[in-house]
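Enquirer: predicted coordinates and the sequence they were generated for:
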Amino acid sequence: MKRTKKRETKLPWEHPKLEDEEPKAIELINTIKNSPTYKLAIEDSEFLESNETRGIRLELDYLKAELEIAKHGIEHTIVVFGSARIMEHQTAMQKLKVIQEKLDKKPEDRELLREFYIAERMVGKSIYYEDARRFGRLVGESGKSADDCKVVVMTGGGPGIMEAANRGSYDVGAKTIGLNIHLPHEQFPNPYITPDLCFQFHYFAVRKMHFLNRAKALVVYPGGFGTFDELFETLTLMQTRKTQNMPVVLVGRSYWEKAIDFAFLQEEGVIAPEDLDIFKFADNADEAWEHVLSWHKEKGSPLFD
């Protein structure tokens, strides 16, 4: 851009009113300049955080991630959901050992007994961490090279199953996305997300839009409230035809059939028989990935040309 030649003569507004004309000129001008209304809108945090500018904040929350994801040439994502509490086997065993040592000293402590029971269950569920890591690896290896962004794993960016899926892609040098959410308490993204593809959102709704924007499959491991929320929102959008159909795979049939009695919902008439066709169960990462690939092949929309 051609630089404008600097003026030799100052313009009238480039200096304050003379004190000879108004003794309180500087004081009055400083009062004006210190008023919040004088701030540029982009620098006025109180204005930007007001109820009236929520629409603008929603747009910015969406746009920042959208521009970066597009810049990296990412075409499709495979979204992986699951519990943040499920940990890798070694960590789960160590936690169980710590609780066991406490329980040995207080064998009648009911709270410790409860913690021990949960820790044992978490050791069992650590198989899902390893499986989600394998799934992330399968997706990561599907590209032609480490820079191939045709299909990329996307998670919520946190620990547990999310970490495992990101980690699997990280293991093979593939790019991987994490969508964190800003919460009242401190949190950290898992370390396996591609740095330039880790985003933090203020609004859950905008984050959910990004989960589905480029999604070509949803793979869901055992989880709690957050996992159920994301799963059922996606199922509802597909049921009501508000989003494109895609393969939805629930990994861990024994967990899901106990956690949610889908057959009961059908029997009660609150969902239709065809609604049970929206998703499929799988027992492991290989089954889940095979279903994703075959689903798209059958629909004439192969993930890879």
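Expert: Alright, I've got the coordinates. Numbers count the residues shown, from 1 in each chain.

Enquirer: can we go C-alpha only for contacts and neighbour counts from here?
Expert: OK.

Enquirer: in a strand, residue 219, correct?
Expert: Yes: under DSSP: H, G, I helix; E, B strand; the rest coil, residue 219 sits within a strand.

Enquirer: from residue 187, how far off is it?
Expert: Distance from residue 219 to residue 187, counting by CA to CA, to the nearest Å: 24 Å.

Enquirer: what of residue 218?
Expert: On the measure of CA to CA, residue 218 and residue 187 end up 24 Å apart.

Enquirer: show me which of these two is the more surrounded one.
Expert: Neighbour count, other CA atoms under 10 Å: between residue 218 and residue 187, residue 218 has more, with 25 against 12.

Enquirer: list the contacts for the more buried one?
Expert: By CA atoms under 8 Å, 6 or more residues apart in numbering, the contact set of residue 218 is 78, 79, 80, 81, 246, 247, 248, 249.

Enquirer: in the stretch 151-300 of the chain, which spans are helices?
Expert: Secondary structure of the stretch 151-300 of the chain (DSSP state H, counting those that start in this stretch): helices at 161-171, 204-213, 225-239, 253-259, 262-267, 285-298.

Enquirer: wait, residue 231 sits on residue 221?
Expert: No: using CA atoms under 8 Å as the test, residue 231 is too far from residue 221 to be in contact (10.1 Å).

Enquirer: which residue of those two possesses the greater neighbour count?
Expert: residue 221 (28 against 19).

Enquirer: which residues do residue 231 and residue 221 both contact?
Expert: By CA under 8 Å, 6+ apart, the residues touching both residue 231 and residue 221 are residue 81.

Enquirer: neighbours around residue 215, how many?
Expert: 22.

Enquirer: before we go on, here's another structure to hold up against the first:
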Amino acid sequence: MTAPDKPTHTDSGGHIPSPANPLQRHEPLPWHHPKPPEEDPDAPERVRRILANASYREAIEDSDFLRDDQTRGPRLQLDYLKPELTLRDHGIEHTVVAFGSTRLVEPSAAQAHVDTLRAQVAEHPDHAPARRQLATAERILAKSRYYDVAREFSAIASQAGRHAHGGRLVVMTGGGPGIMEAANRGAHDTGAESVGLNIRLPHEQYPNPYITPALCFRFHYFAMRKLHFLLRARALVAFPGGFGTLDELFGTLTLVQTRSIAPVPIVLVGESYWRRAIDFAYLADEGVIDPEDMELFWYAESAQEIWDGILAWYEAAGKPLIEQADTHAE
């Protein structure tokens, strides 16, 4: 940018000066240059040390400061605000949250793994660890059908979610592989947006490739991630899973049980798996939960059954989820 001509001083009372250049001055201010060495030979080195010191960094650029224990409060706020403002900017008001094991890969991948292990066991039939790995892989293969169920359910929900009451409804997952990948993939199949909430972990990880790029977030705090899972949730769909799935499931059940949040549909996909993984009836018989707590969730198997159950729950609550009459996939 070329600086404007230097104005000529005039005593005329009617003179209106030209607007000042927003970036440049004709005469530099005293602090535009460091103290010259001819005034103090040690000045340049002193200034260099000042500029290099961490105290001179702006707070937003000082990673050591931002990661200090005493700045945890602002970090928590930022962990919350970035996804919150982004979701608002994208007009996302409602979500269906899908959880499930990262190990439940698509059937073709599960079959390929089983085939590899079977070949290894055939070569070394007495190798007990290989036989155990094969048995586990075969169980994963049997459950891999839920990958397809999650993908189909997400496609149904994503299409119908364009007509949700009060704004779009999109699928949200934890952003990882397995069932979460399947759910994001189902939305991707229909050209719909979907959200992924990743978390910083000690080891390297990658988000699944089907999340909408502008809607994939990485959290530092599990607490903020959990908060965002439920802030816009209109349903929780839990496929067979391990610790992470159980964590989110029980967290949601507890919040609904205590009415800390308004009740939402909670669907457990794969009744035979869930009845063996968690004996809810035993908990009720033992008196540690109430019989009415058994009504906070239900079981389903197919994609359409999951979606129809969610719609029926909202109809029974007197607040239909979808505006249009045809609630099936378009």
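Expert: Cool, the structure landed. Quantities reported herein were computed from a predicted structural model and do not represent experimental measurements.

Enquirer: once they're superposed, what TM-score comes out?
Expert: TM-score for the superposed pair, counting by TM-score structural alignment, normalised by the length of the first structure: 0.95. Supporting figures: 302 aligned residues with a CA RMSD of 1.6 Å.

Enquirer: circling back to that earlier point, which of the contacts of residue 218 of the first structure fall within strands?
Expert: 78, 79, 80, 81, 248, 249 (DSSP state E).

Enquirer: the fourth one -> the second structure?
Expert: Which is residue 81 of the first structure. The alignment partner of residue 81 of the first structure in the second structure, by TM-score structural alignment, is residue 99.

Enquirer: repeat for the last one
Expert: Aligned counterpart of residue 249 of the first structure in the second structure: residue 267 (TM-score structural alignment).

Enquirer: list the contacts of its match.
Expert: Here residue 267 of the second structure is in contact with 235, 236, 237, 238, 297, 298, 299, 300, 306 (CA under 8 Å, 6+ apart).

Enquirer: with distance to residue 162 of the second structure added, can I get these in TSV?
Expert: As requested, the contacts of residue 267 of the second structure are arranged in TSV below (distance: CA to CA, whole Å):
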residue	distance to residue 162 of the second structure
235	16
236	18
237	19
238	22
297	25
298	25
299	26
300	24
306	18
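
Enquirer: buried subset of those residues?
Expert: Neighbour counting by 16 or more other CA atoms under 10 Å classes 235, 236, 237, 238, 299, 300, 306 among those as buried.

Enquirer: leaving out sequence neighbours, find the closest residue to the residue mapped onto the fifth one from the first structure.
Expert: Right, residue 299 of the second structure. Superposed on the first structure with TM-score structural alignment, residue 299 of the second structure falls opposite residue 281. In space, residue 281 of the first structure comes closest to residue 250 once its chain neighbours are excluded; the distance is 4.8 Å by CA to CA, 6 or more residues apart in numbering.

Enquirer: picking that back up, so which of the helices of the stretch 151-300 of the first structure is nearest residue 69 of the first structure?
Expert: Minimum separation from residue 69 of the first structure across the helices of the stretch 151-300 of the first structure (CA to CA) falls at helix 204-213, 9.8 Å.

Enquirer: average gap between that closest one and the second structure?
Expert: Helix 204-213 of the first structure differs from its equivalent in the second structure by a mean of 0.7 Å after superposition (mean CA distance after the TM-score superposition for the first structure).

Enquirer: matching residues in the second structure for that helix?
Expert: Taking TM-score structural alignment, helix 204-213 of the first structure hits residues 222-231 over in the second structure.

Enquirer: which of the ones in strands among the contacts of residue 218 of the first structure sits closest to residue 180 of the first structure?
Expert: The nearest one, if we look at those relative to residue 180 of the first structure and count by CA to CA, is residue 81, at 12.6 Å.

Enquirer: what's the local residue count around the closest one?
Expert: Around residue 81 of the first structure there are 26 residues (other CA under 10 Å).

Enquirer: against the second structure, where does stretch 21-34 of the first structure fall?
Expert: Going by TM-score structural alignment: stretch 21-34 of the first structure matches residues 39-52.

Enquirer: contact partners for residue 266 of the second structure?
Expert: Per CA under 8 Å, 6+ apart, neighbours of residue 266 of the second structure: 235, 236, 237, 238, 296, 297, 298.

Enquirer: again, only using 10 Å
Expert: If a contact means CA atoms under 10 Å, 6 or more residues apart in numbering, then residue 266 of the second structure has 97, 234-238, 249, 252-253, 256, 295-299, 306, 309-310, 313 as its contacts.

Enquirer: how near is it to residue 256 of the second structure?
Expert: 10 Å.

Enquirer: and what of residue 247 of the second structure?
Expert: 14 Å.

Enquirer: then residue 128 of the second structure?
Expert: 45 Å.

Enquirer: also residue 121 of the second structure?
Expert: Residue 121 of the second structure is 47 Å from residue 256 of the second structure, by CA to CA.

Enquirer: also residue 68 of the second structure?
Expert: 35 Å.

Enquirer: all the helices of the stretch 1-150 of the first structure, residue numbers only.
Expert: Going by DSSP H, counting those that start in this stretch, the stretch 1-150 of the first structure shows helices at 25-33, 45-48, 54-71, 89-105, 110-140.

Enquirer: now these as TSV including mean neighbour count and distance to residue 162 of the first structure?
Expert: Below are these laid out as TSV (neighbours: other CA atoms under 10 Å; distance: least, CA to CA, whole Å):
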stretch	mean neighbour count	distance to residue 162 of the first structure
helix 25-33	11	48
helix 45-48	13	32
helix 54-71	14	18
helix 89-105	15	15
helix 110-140	20	8
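
Enquirer: which of those helices sits closest to residue 181 of the first structure?
Expert: When the helices of the stretch 1-150 of the first structure are ranked by proximity to residue 181 of the first structure (CA to CA), helix 54-71 comes first, at 10.8 Å.

Enquirer: show me what that closest one packs onto, helices and strands only.
Expert: helix 45-48, strand 198-201, helix 204-213 (3 or more CA pairs under 10 Å, 6 or more residues apart in numbering; DSSP states H and E).

Enquirer: between helix 225-239 and the longest one, find me the angle.
Expert: This points to helix 204-213 of the first structure. 60 degrees (axes from the mean of the first three to the mean of the last three CA atoms, to 10 degrees).

Enquirer: which residues touch helix 204-213 of the first structure?
Expert: 58-63, 65-66, 69, 75-80, 154-156, 178-182, 199-201, 215, 218, 230, 233-234, 243-244.

Enquirer: next, the buried residues of it.
Expert: 206, 207, 208, 210, 211, 212.

Enquirer: and what of stretch 262-281 of the first structure?
Expert: Quick answer for stretch 262-281 of the first structure (16+ other CA under 10 Å): 262, 281.
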